[in-house]
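Novice: Model the structure of this input:
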Amino acid sequence: MTSSTTQALTHITGPIVLAGAGKMGGALLTGWLAQGLDGGDVAVIDPFPSDDIKALSARGVRINPLAAEVGAVSTLVVAVKPQMFRETGAMLRSFAGPDTLVISIMAGTPIKTISDVCGGKVVRAMPNTPAAIGRGITVAVAASDVSKAQRATTDALLRATGAVEWVDDEALMDAVTAVSGSGPAYVFLLAEELARAGVAAGLPPELATKLARATVSGSGELLHRSELDSATLRKNVTSPGGTTAAALEVLMGADGFQPLLERAVAAATKRSRELAK
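Specialist: Sure, this is the predicted structure:
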């Protein structure tokens, strides 16, 4: 993370309440503490906190305090599953005052719903699982009543686990969820199926898995580091009439990768919209 991010986090004043400390909520919390946020400024609300989360109490993080014990909350980060939100909403509302910044990372849950249930000034965000290693990307959209300072606080908290992009149109968030929120699963599936195809071509399973895993992760790192776009990197690997060209002829055909991925992203976008109902 950049030094400016660290500085921004150390200047955030609590208390911050994190509702839900699963994989994504836990990744955010770990990122905040690593970037210098005082654990004493954070309270975690989770009915079944993991041992790793419980251990953070040694750094001052409060686990499942009552709202009265926390006091006036500056920021409430909602990282519960969307299906659980309405069940837990009444309890979460006890932590949020009218001016509390409420950051939601729940898929498919619109700003209006979050505002109706929790109150506060709402920012809706969609991170992804590479946040666990500080390489995530999050897209955020703010309600019209979110202040410039609250937007800066949101940016600093989300940037602790990777890059942050802002949009003005909330309607884009369903497609964001389908591309970057769900996207890591598509990449993992590519590694899985590439290994399976290697086995079908005669490779021992262990070797096929190692080759597929290293190829996908290494190619991702090359894409991350290179200034070239993905299409140029692909072309650089592809010699005319060679083995890569033969494979790409299949993958880029009428029934190949592009139309299949379009349908997959469309299905995920549709599901994200359904979750809002």
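Novice: CA only for contacts and neighbour counts going forward, please
Specialist: Noted.
Novice: Any idea how far the helix or strand hosting residue 222 is from the middle of the chain?
Specialist: Using DSSP states H and E, residue 222 falls within helix 205-225. Computed by Cα atoms, centre = their mean, to the nearest Å, the separation of helix 205-225 from the middle of its chain amounts to 22 Å.
Novice: Now do the buried residues in that helix.
Specialist: 208, 209, 211, 212, 213, 216 (16 or more other Cα atoms under 10 Å).
Novice: From these, pick the one nearest residue 131.
Specialist: residue 216 (18.0 Å; Cα to Cα).
Novice: ok, the closest residue to that closest one other than its chain neighbours - contacts?
Specialist: Excluding the flanking residues, the one nearest residue 216 by Cα to Cα, 6 or more residues apart in numbering is residue 191, at 6.2 Å. Residue 191 sits next to 209, 212, 213, 216 when contact means Cα atoms under 8 Å, 6 or more residues apart in numbering.
Novice: let's see this one next to it:
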Amino acid sequence: MKLGVIGVGHLAETILRGLLRAGLRPEDICLSPRGHGPQMAKEHGFLLADDNAAVVAASDLVLLAVRPGDAEEAVNGLPWRENQVLMSACAGVPTARLAGPSAPARVVRIMPITASELGASPTIVYPMDPAISPFLDAIGTTMALDTEEQFEAATVSAAIYGWAQDLIRTSAEWGASRGLDPALARQLAAQTFVAAGRIQSEQEAPMGDILASLCTPGGITAAGLERLEQEGIHPAWKGACELVLDMLSTKK
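Specialist: Have a look, this model is predicted:
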């Protein structure tokens, strides 16, 4: 199956690197000629199309990774055909806005993150389509949603991914300020977040029970959490999630 990419920006570049890492052949992937397309084709052997119409004509599955405001214009008037799938990674752009301009192709929404490059993206998808599974599985874990409303709420996780990066950086900088080697402080903070995620992901105990098992009364974890709660961390975090969801909704 041939993959085409319209919009070769930073996100698409990480997806492409993840696909190469998983063993997909660059000659089976066709890139649009703008953005990072020419450089990626030169460096890795991807096919480079003359224009977006050529991308669609050469592909069975097309990844759309342009700015959300440009999504409809980017797919309109291209030679879409039956049994083709348009896989949109444009946040906040519902399937209804793309279905007409890309008919008769099927429209699927996905939201990968830049950890695709490492094969570690938890990629949400709606609606699930068997044709896209090999590509999404190559860049991480595929998580199918039942409704577009669920997909929109789950898209907030892409922003949370960035917030986690900021918490890791803040923790590393604090450790370095207290005398740790900066490289060690960075790895310690990063791997601590990885470990926390794995515990929650791979154990079946309720999330609250896992946390409670770490919070010995009078201990350092409990004391730190109490301080964070006093500072209003939970309302602020949930408020940020609601803000992002509202932003996604206004793009409709």
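Novice: TM-score for these two?
Specialist: For these two chains in superposition, a TM-score of 0.84 is obtained (TM-score structural alignment, normalised by the length of structure 2); 246 aligned residues with a Cα RMSD of 2.7 Å.
Novice: hmm, back to that, for the residue nearest to residue 216 of structure 1, I want the exact helix or strand it lies within.
Specialist: Judged by DSSP H and E, residue 191 of structure 1 forms part of helix 183-200.
Novice: so is the residue lying farthest from the centre of structure 2 in a helix, a strand, or just coil?
Specialist: Residue farthest from the centre of structure 2, counting by Cα atoms, centre = their mean, is residue 218 at 38.6 Å. Classification of residue 218 of structure 2 by DSSP: H, G, I helix; E, B strand; the rest coil places it in coil.
Novice: circling back to that earlier point, now do the helix holding residue 222 of structure 1: which elements does it pack against?
Specialist: With contacts defined as 3 or more Cα pairs under 8 Å, 6 or more residues apart in numbering; DSSP states H and E, helix 205-225 of structure 1 has these neighbours: helix 183-200.
Novice: Next one: residue 237 of structure 2 from residue 198 of structure 2, what distance?
Specialist: Distance from residue 237 of structure 2 to residue 198 of structure 2, counting by Cα to Cα, to the nearest Å: 21 Å.
Novice: ok so, going back, which residues sit in contact with the residue farthest from the centre of structure 2?
Specialist: So residue 218 of structure 2 contacts nothing (Cα under 8 Å, 6+ apart).
Novice: Pull up the gap between the counterpart of it in structure 1 and residue 249 of structure 1, please.
Specialist: Using TM-score structural alignment, the equivalent of residue 218 of structure 2 in structure 1 is residue 241. In this view, residue 241 of structure 1 and residue 249 of structure 1 are 10 Å apart by Cα to Cα.
Novice: Roughly how far does the closest residue to residue 46 of structure 2 other than its chain neighbours sit from residue 44 of structure 2?
Specialist: Using Cα to Cα, 6+ apart and skipping residues adjacent in sequence, the residue nearest residue 46 of structure 2 is residue 26, 4.6 Å away. From residue 26 of structure 2 over to residue 44 of structure 2 the distance is 7 Å, taken as Cα to Cα.
Novice: neighbour-wise, which of those two wins?
Specialist: A direct count of neighbours by other Cα atoms under 10 Å for residue 26 of structure 2 and residue 44 places residue 26 higher, at 19 against 14.
Novice: Give the equivalent position in structure 1 for the more buried one.
Specialist: That one, residue 26 of structure 2, aligns with residue 39 by TM-score structural alignment.
Novice: Many thanks, I have nothing further to ask.
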